[in-house]
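Asker: Need the 3D shape of this:
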Amino acid sequence: MSFPTIRHRRLRSSAAMRNLVREHYLHVNDLIAPIFVIYGEGVKNEIPSMPGVYQWSIDRLEEEVRELTEAGIQAVLLFGIPEHKDSVGTGAYGEDGIVQQATRRIKELAPELVVIADTCLCEFTDHGHCGVVHHTAGSAVVDNDESLELLVRTAVSQAQAGADIIAPSNMMDGFVAAIRKGLDEAGFADIPILSYAVKYSSAYYGPFREAAQSAPQFGDRKTYQMDSANAREALREAQSDIEEGADMLMVKPGLAYLDILRLLKDRFDLPVAVYNVSAEYSMVKAAALRGWIDERAIVLETLTGMKRAGADMIITYHAKDAARWLRS
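Answerer: Predicted coordinates for the structure are as follows:
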């Protein structure tokens, strides 16, 4: 049969009709809000390249936690900026590290809020790389296996502080297996791992590096983060992490990699997260501030597109606003 018997517009005739046949729904429960914490007192620093996103000192975290929970957000992803940096990222795994302190404070303020700890060294190293760097014969190399030891220490210290989920983002080979073993041996067998399984070396991270003060001081991260041209490699990375014990997978960035998100969703049966990263946020904000776009409509359409592509969870700097819009 064909037109005029088939008329697709019949199911678009009213808002109620469209709601009845809608295939995908974005819900506040899908959203995870990143938080940046920093040393100091009374600090609420707006990040210039990310309007509406702030670095928070621990004594002011209550303001952000209250707004997030009132908006219905149930999970946060925690990033920390240390007071001092060194070559081995000591601040990442110290008992009184900034992420560990912030985790304990959030759990005091909102015990039901799921705290996801980003597990990496880049914010804590003076060179800005995600592992231990050795300089040999005029070149710098990130030592994969030596880095794993420090990442395990970081994950265990985060779990000890009360983190509900460990989210390793370092892209070292074997990082899930090492962290899973370390958590289990430390008595945290029930703490899940949300692996940054498919993390591309991307230009979309620029504003984040300002927010987290984590830009590499030399070179780039292309020897450990993925080549943006590769898709089959993403499946290999995800498969490895599943075999090593990952409980959830992540694709990062989001918008330019929705095809990869769909590949993972179709191939694997674990929950899949997508990270709507900093430059994706900043471009929308910049255009909205100039009155060029309808921010609410653009954001909700973008996040719905990520849900349609297969995301079970969406990490987004729009989380607070999107949650409010969804409930209004």
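Asker: alpha carbons only for contacts and neighbour counts from here, please
Answerer: Fine.
Asker: Would you quantify the distance from residue 4 to residue 53?
Answerer: Using Cα to Cα, to the nearest Å, we find residue 4 at a distance of 51 Å from residue 53.
Asker: neighbour count winner among those two?
Answerer: When residue 4 is set against residue 53 and neighbours are counted by other Cα atoms under 10 Å, the residue ahead is residue 53, at 20 against 7.
Asker: And what about residue 133, helix, strand or coil?
Answerer: Secondary structure of residue 133, reduced to three states by DSSP: H, G, I helix; E, B strand; the rest coil: strand.
Asker: Within the helices and strands, which one has residue 79?
Answerer: strand 75-81 (DSSP states H and E).
Asker: contacts for that strand?
Answerer: Strand 75-81 is contacted by residues 31-39, 98-99, 103, 113-118, 123-124, 212-213, 315 when judged by Cα atoms under 8 Å, 6 or more residues apart in numbering.
Asker: what ranges do the helices span in the stretch 101-250 of the chain?
Answerer: Ranges of helices within the stretch 101-250 of the chain are 144-161, 175-185, 206-211, 232-244, based on DSSP state H, counting those that start in this stretch.
Asker: In CSV: the ones you listed, plus distance to residue 290 and mean neighbour count.
Answerer: Output for the helices of the stretch 101-250 of the chain, formatted as CSV (distance: least, Cα to Cα, whole Å; neighbours: other Cα atoms under 10 Å):
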stretch, distance to residue 290, mean neighbour count
helix 144-161, 40, 22
helix 175-185, 43, 20
helix 206-211, 19, 18
helix 232-244, 37, 17
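Asker: TSV for the ones you listed, including distance to residue 324?
Answerer: Below are the helices of the stretch 101-250 of the chain laid out as TSV (distance: least, Cα to Cα, whole Å):
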stretch	distance to residue 324
helix 144-161	30
helix 175-185	35
helix 206-211	24
helix 232-244	33
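Asker: Among these, which comes closest to residue 10?
Answerer: Closest of the helices of the stretch 101-250 of the chain to residue 10 is helix 232-244, at 39.8 Å (criterion: Cα to Cα).
Asker: what angle do that closest one and helix 175-185 make?
Answerer: Orientation of helix 232-244 against helix 175-185 (axes from the mean of the first three to the mean of the last three Cα atoms, to 10 degrees) gives an angle of 20 degrees.
Asker: next up, for comparison:
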Amino acid sequence: MKAGFPQRRQRRLRRSPITRRLVRETYLSADHLIAPIFVEEELDDFTPIPSMPGISRVPEHALAREITEIARDGVKAVMLFGISHHKDADGTDTMDPGGLMARMVRVAKQAVPEMLVITDNCFCEYTTHGHCGIYRDGAVHNDLTLARLGRQAVVAIEAGADMVAPSAMMDGQVAAIRRALDEAGHPEAPIMAYAAKFASAFYGPFRSAAGCDLAGDRLAYQMDSANGREALLEALLDETEGADLLMVKPALAYLDVLARLRDRTLLPLACYQVGGEYAMIRFAAQAGALDEATTARECLLAMKRAGADLIISYYARRAVRERWLSDP
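Answerer: Next up, the predicted model:
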């Protein structure tokens, strides 16, 4: 040994698979993953989404079978996104107990009662204009949207949803939904707030998948990607309004926000590995540039390490079924 060689050798605990697992700080399991599902009414068969290879729109008539297979794979929670054929200016189908959102929930819960079913509560998938709220005179009207978000959440919970996830990024949306749920007799219904939802280019594949492209943008209500402190403020405001969980979306480009938020709140945190993040890995793997399983696992671990308790990911099903989460 050379004189003065450091006595601290970090490699001592890396030589054996057993010692690596013993000292590992971050773990992934099926308990941490939520699978998003796109459900389209009046669709005859599964329709592949070109911008998200391996992901398809699910016909409404096949949803029960799909939920059963997802549960068989070992996934324990799903988030439902509806692709409506009954759009209007105000997204009224989402507030109808017989509408697509309510029907999806009922079918999912009847198929696998123990599956945790979460609804995405917004309007972009159900409106002719594609915005996330009530559109009047060239702008989204925040306060008109709040009342409708409240009604939408009540419909979801009364259809059997286990949790609602408001994603419209309206000021005061969590308080409005909490009040509506409480007044309707659902004080135990939890809210997962899209607390820091950035106006991101990574949403491109989702918008084509969910049929919610629009002329223009959502910069007036989704967050500026340059703002980290404002993201913390948005999230902490949702906490004071009664959110039970807080979400950062997208995930990979905003791990700094996730980590900083973890230091500011004791609430459970979620992040959303969005369509663009999935597509980058998937297309790179198809080109032979990356190993898909190890790259996806590394990204999911980064999200957990940054502070996420839950991860919404298009890789959830494959990661669990194909045992990507197992220790290498």
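Asker: Would you map the strands across the first structure?
Answerer: Here the first structure has its strands, by DSSP state E, at 31-38, 44-46, 54-57, 75-81, 114-119, 132-136, 139-143, 165-168, 194-199, 248-252, 272-276, 313-316.
Asker: Just put the ones you listed in a markdown table and tack on distance to residue 291 of the first structure and mean neighbour count.
Answerer: Converted to a markdown table, these look like this (distance: least, Cα to Cα, whole Å; neighbours: other Cα under 10 Å):
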| stretch | distance to residue 291 of the first structure | mean neighbour count |
| --- | --- | --- |
| strand 31-38 | 25 | 23 |
| strand 44-46 | 21 | 16 |
| strand 54-57 | 23 | 22 |
| strand 75-81 | 30 | 23 |
| strand 114-119 | 34 | 26 |
| strand 132-136 | 45 | 14 |
| strand 139-143 | 44 | 13 |
| strand 165-168 | 36 | 25 |
| strand 194-199 | 32 | 27 |
| strand 248-252 | 28 | 26 |
| strand 272-276 | 22 | 26 |
| strand 313-316 | 22 | 24 |
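Asker: Now check the first structure for the residue matching residue 270 of the second structure.
Answerer: Mapped onto the first structure by TM-score structural alignment, residue 270 of the second structure lines up with residue 273.
Asker: With residue 230 of the second structure instead?
Answerer: With TM-score structural alignment as the criterion, residue 230 of the second structure matches residue 233.
Asker: List the residues that contact its match.
Answerer: By Cα under 8 Å, 6+ apart, the contact set of residue 233 of the first structure is empty.
Asker: 10 Å instead?
Answerer: Residues near residue 233 of the first structure by Cα atoms under 10 Å, 6 or more residues apart in numbering: 198, 226-227, 239.
Asker: Could you do residue 239 of the first structure as well?
Answerer: Applying Cα under 10 Å, 6+ apart, the residues near residue 239 of the first structure are 197, 233, 246, 249, 264, 267-268.
Asker: and those, which two are the farthest apart?
Answerer: Checking the contacts of residue 239 of the first structure with Cα to Cα, the most distant pair is 233 and 246, at 17.3 Å.
Asker: Tell me which of the helices of the stretch 101-250 of the first structure lies nearest to residue 281 of the first structure.
Answerer: Nearest to residue 281 of the first structure, of all those, is helix 206-211, at 9.2 Å by Cα to Cα.
Asker: Who are the packing partners of the closest one?
Answerer: strand 31-38, strand 75-81, helix 278-289 (3 or more Cα pairs under 10 Å, 6 or more residues apart in numbering; DSSP states H and E).
Asker: Distance to residue 11 of the first structure for these - can I get that in CSV?
Answerer: Shown next, in CSV, are these (distance: least, Cα to Cα, whole Å):
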stretch, distance to residue 11 of the first structure
strand 31-38, 29
strand 75-81, 36
helix 278-289, 31
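Asker: Indicate which one of these is closest to residue 193 of the first structure.
Answerer: Nearest to residue 193 of the first structure among those is strand 75-81; the distance by Cα to Cα comes to 12.9 Å.
Asker: now the closest one against strand 31-38, angle please.
Answerer: Using the same axes, to 10 degrees: strand 75-81 of the first structure against strand 31-38 is 20 degrees.
Asker: Report the aligned residue range of the first structure for stretch 289-305 of the second structure.
Answerer: So stretch 289-305 of the second structure sits over residues 292-308 in the first structure, by TM-score structural alignment.
Asker: returning to what we had before: quick one: contacts for the match of residue 270 of the second structure?
Answerer: 30-32, 194-197, 248-252, 254, 261, 265, 306-307, 310-315.
Asker: any idea how far it is from residue 280 of the first structure?
Answerer: Separation of residue 273 of the first structure from residue 280 of the first structure (Cα to Cα) stands at 16 Å.
Asker: contacting residues for the aligned partner of residue 120 of the second structure in the first structure?
Answerer: Correspondence of residue 120 of the second structure to the first structure, assessed by TM-score structural alignment: residue 118. Applying Cα under 10 Å, 6+ apart, we find residue 118 of the first structure in contact with 34, 77-80, 92, 99, 154-155, 158, 163, 165-170, 194-196.
Asker: Next, work out how far apart residue 257 of the first structure and residue 316 of the first structure are.
Answerer: 15 Å.
Asker: What of residue 118 of the first structure?
Answerer: Separation of residue 118 of the first structure from residue 316 of the first structure (Cα to Cα) stands at 14 Å.
Asker: To which residue of the first structure is residue 34 of the second structure aligned?
Answerer: Counting by TM-score structural alignment, the partner of residue 34 of the second structure is residue 32.
Asker: Surely that match touches residue 321?
Answerer: No: contact criterion Cα atoms under 10 Å: residue 32 of the first structure and residue 321 do not qualify, at 11.9 Å.
Asker: residues in the second structure matched by stretch 152-162 of the first structure, start to end?
Answerer: By TM-score structural alignment, stretch 152-162 of the first structure lines up with residues 150-160 in the second structure.
Asker: what is in contact with residue 32 and residue 321 of the first structure at once?
Answerer: residue 68.
Asker: Of the helices of the stretch 101-250 of the first structure, give the one that comes closest to residue 24 of the first structure.
Answerer: Set against residue 24 of the first structure and scored by Cα to Cα, the helices of the stretch 101-250 of the first structure come closest in helix 232-244, at 24.6 Å.
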